[in-house]
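>>> Need coordinates for the below:
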Amino acid sequence: MPFGKLPAIEVDGKIIADSDNIHRWLEAQGHDFDTGLSDLDRANARAFIRMAEEHMYFHQVLDRWGDEANWAVVRHEYFAFLPPVLRTLVPNKLRRDLMRTMNGQGLGRLAPAERLERIEPDLKAITARLKASPFLFGDVPSAADASVGAMIGAIAAAPKPTQLSRRVADDGLLSAYAARCAQAMG
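Model prediction:
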């Protein structure tokens, strides 16, 4: 991967990495993910995308890689293809490096309950928007729904329940929203 992380797509043998680059490339192909949104809604959609991709994402990563029960599943599922001699060394080094990054980023220093307090305002902001319509900015999904809905779904789908995954999975509005987004995005 050009940036050493996902998402990325391959088009005609070329890798397009990073969600912003993918979004721009798709729009250059004629797709408008924010059709009908006002300039203000487009600005708000951008903020929701950043909230999902630059804050909520790290909570989800810590639920997968920082939680021991989930890490056991992630290690097995992500790294089972490695030869036996590397199956322990590579994942453990990657995890150690990732957790060091999470600690430097700040969220890795917090206990799960503290992280839940930190993400709660994000979840409330999403819920507030969804009380008026099925998607964040109306009856039709936008780019913000592609990011936020996917993140909500990913958080709820932790292999082993965590405080955060239970919080999201037990929220009927958020769970239904994630399902609508998954269905709409195909």
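>>> Please make it C-alpha for all contacts and neighbour counts, starting now.
Noted.
>>> Spatially central, which residue of this protein would that be?
With distances taken as Cα atoms, centre = their mean, residue 151 lies nearest the centre of the chain, 3.3 Å away.
>>> I'd say that residue and residue 50 touch.
No. Look at residue 151 against residue 50 with Cα atoms under 8 Å: they stay out of range, at 11.4 Å.
>>> what sits up against the particular helix or strand that has residue 104 in it?
Of the helices and strands defined by DSSP states H and E, residue 104 is found in helix 86-105. For helix 86-105, the surrounding residues in contact (Cα atoms under 8 Å, 6 or more residues apart in numbering) are 58, 62, 65-66, 75, 79-80, 108-109.
>>> Let's see this one next, to set against the first:
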Amino acid sequence: MNVFVHFRSCSRDYGGIMSVLGSDSWWKKTLYITGGALLAAAAYLLHELLAIRKEQELDSKDAIILHQFSRPKNGVPSLSPFCLKIETYLRMVDLPYQNYFDGKLSPQGKMPWIEYNHEQASGSEFIVDFLEEKLGVNLNKNLTPQERAVSRAVTKMVEEHLYWTIAYCQWVDNLEETQKLLAMSGPLSDTLKWLLSHLNGSMVRREMYGHGIGRFSKEEVYALMEKDMRTLATLLGDKKYFMGSKMSTLDATVFGHLAQAMWTLPGTRPEQLIKGELINLAMFCERMRRRFWPEWFVEVEDLYYDGDSESSSGGSPTGQLDFGLFSRTDTLDDSDGSSQSAGHSHTNSPDSDHSLFDSDVGTGSDNDIQLKEELMPDLEV
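Got it, this is the predicted structure:
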């Protein structure tokens, strides 16, 4: 999160506090002023340290520049479902892009956002619309009007409802564990990670309360989360993708959110569900990871939940992977040979291990059975 957003919010709260001090002693006012100054100094320092990969200004002529949050420490590309959604989408439509981890929000206060030919698009839905209009890509071109309607309805359930329950698990219920994933270095790294995580946690609580979902108990929030995840599992069934055998934008959306449950929340209720009873969702996430994130490796024991939170998290990589400033995947053709993106060819990398990276095969195939065996090693399939 851009800390200056939090600082502006804190400034408004600070003004309200000063207005009610009234006749209180001068030293109390001095205390509040000093606290505000310290908060401002901490916000400025944090902003400077968060610009981990501050590069020279990039020219967006004929290049997609993707602004997003810094990579976390455990190898997952992003702790933001929306950042992971858009970067996965760019790989799905085979568009080259440049990452810019500057922590700077868009003029609308959004993250992620993109620049292309000196034009900006903010908000994941508008980014997709922008790319469809400017570059002619369209993952939903093969969907019927009814399928498009279902896709939009499910997208809104995921982004406007499930999102808040996952955010609650990340930034409220498991704040200390999420704090460990933040990538910072230097003598004040622990202090800054504590500050940033607690600022984010406070913001999530406040926004959840305004949304309405934050007015319920922890048990009720998780009950709502479970209903959404069960709905997704039922919709997916035994299909490769949510709308059938062909990819759609919905797959990028769902993957961005479910990946948080798969790989950033060890031992929590979301992980227990996705790696246990709702195993088809875990298979979907692993299928997407293998196809579009071949450089993102996970341990086999990190793909299922065995009831022991320590062992289920023990296989997570500890080093931050370098995905590179410039990223492009050599995505593989669909099984019927048709291309998903208009005007962009798909080529197989000569060094690719076809059995590892191309899991886009029919349900019940040898590849899919092997994947299920990896996800459920103690069960017969």
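>>> what sits against the residue nearest to the centre of structure 1?
By Cα under 8 Å, 6+ apart, the contact list for residue 151 of structure 1 reads 52-53, 56-57, 60.
>>> Repeat that for residue 3 of structure 1.
For residue 3 of structure 1, counting by Cα under 8 Å, 6+ apart, the contacting residues are 17-18.
>>> sorry, back to before: shared neighbours of residue 151 and residue 50 of structure 1, anything?
Common contacts of residue 151 of structure 1 and residue 50 (Cα under 8 Å, 6+ apart): none found.
>>> in structure 1, which spans are helices?
For structure 1, applying DSSP state H gives helices covering 19-28, 39-51, 57-61, 68-79, 86-105, 112-130, 143-156, 163-169, 172-185.
>>> what would the ones you listed look like in TSV with distance to residue 11 of structure 1?
Formatted as TSV, these follow (distance: least, Cα to Cα, whole Å):
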stretch	distance to residue 11 of structure 1
helix 19-28	10
helix 39-51	24
helix 57-61	25
helix 68-79	24
helix 86-105	28
helix 112-130	33
helix 143-156	20
helix 163-169	34
helix 172-185	19
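>>> Looking for the alignment partner of residue 4 of structure 2 in structure 1.
Under the alignment by TM-score structural alignment, residue 4 of structure 2 pairs with no residue in structure 1.
>>> Residue 4 of structure 2 contacts residue 43, doesn't it?
Yes. Contact status for residue 4 of structure 2 versus residue 43: in contact at 6.6 Å, counting by Cα under 8 Å.
>>> For these two, indicate the residue with more neighbours.
Neighbour tally, residue 4 of structure 2 and residue 43, criterion other Cα atoms under 10 Å: the higher count belongs to residue 43, 21 against 16.
>>> who's in contact with the residue of structure 1 positioned farthest from its centre?
Going by Cα atoms, centre = their mean, the residue of structure 1 most distant from its centre is residue 85, 31.4 Å out. Residues in contact with residue 85 of structure 1 (Cα under 8 Å, 6+ apart): none are found.
>>> now do residue 354 of structure 2
Contacts of residue 354 of structure 2 by Cα under 8 Å, 6+ apart: none found.
>>> counterpart of it in structure 1?
For residue 354 of structure 2, no residue is aligned by TM-score structural alignment.
>>> sorry, back to before: which one of the contacts of residue 151 of structure 1 has the most neighbours?
residue 52 (23 neighbours).
>>> Test my guess that that one contacts residue 143.
No. Using Cα under 8 Å, residue 52 of structure 1 makes no contact with residue 143, being 11.5 Å away.
>>> State the number of residues packed around the counterpart of residue 283 of structure 2 in structure 1.
Using TM-score structural alignment, the partner of residue 283 of structure 2 in structure 1 is residue 176. Counted with other Cα under 10 Å, residues neighbouring residue 176 of structure 1 total 15.
>>> Then residue 187 of structure 2?
8.
>>> and it, what is it in contact with?
Neighbour list for residue 187 of structure 2: empty [criterion: Cα under 8 Å, 6+ apart].
>>> Now do it against residue 49 of structure 2, distance only.
According to Cα to Cα, to the nearest Å, residue 187 of structure 2 stands 11 Å off from residue 49 of structure 2.
>>> And for residue 210 of structure 2?
With Cα to Cα as the criterion, residue 210 of structure 2 and residue 49 of structure 2 are 30 Å apart.
>>> which of the two has more neighbours?
Set residue 210 of structure 2 next to residue 49 and count neighbours by other Cα under 10 Å: residue 49 wins out with 19 against 11.
>>> what's the helix or strand for the more buried one?
helix 26-50.
>>> What span of structure 1 is that helix aligned with?
Helix 26-50 of structure 2 corresponds to no residues in structure 1, going by TM-score structural alignment.
>>> list the buried ones in that helix?
Neighbour counts over helix 26-50 of structure 2 (16 or more other Cα atoms under 10 Å) mark 29, 36, 40, 42-43, 46-47, 49-50 as buried.
>>> coming back round to it: show me which positions of the helix holding residue 104 of structure 1 end up buried.
Buried residues in helix 86-105 of structure 1, counted by 16+ other Cα under 10 Å: 87, 91, 98-99, 102.
>>> Distance to residue 130 of structure 1 added to those, as TSV?
TSV is the format used below for the buried residues of helix 86-105 of structure 1 (distance: Cα to Cα, whole Å):
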residue	distance to residue 130 of structure 1
87	43
91	38
98	33
99	33
102	30
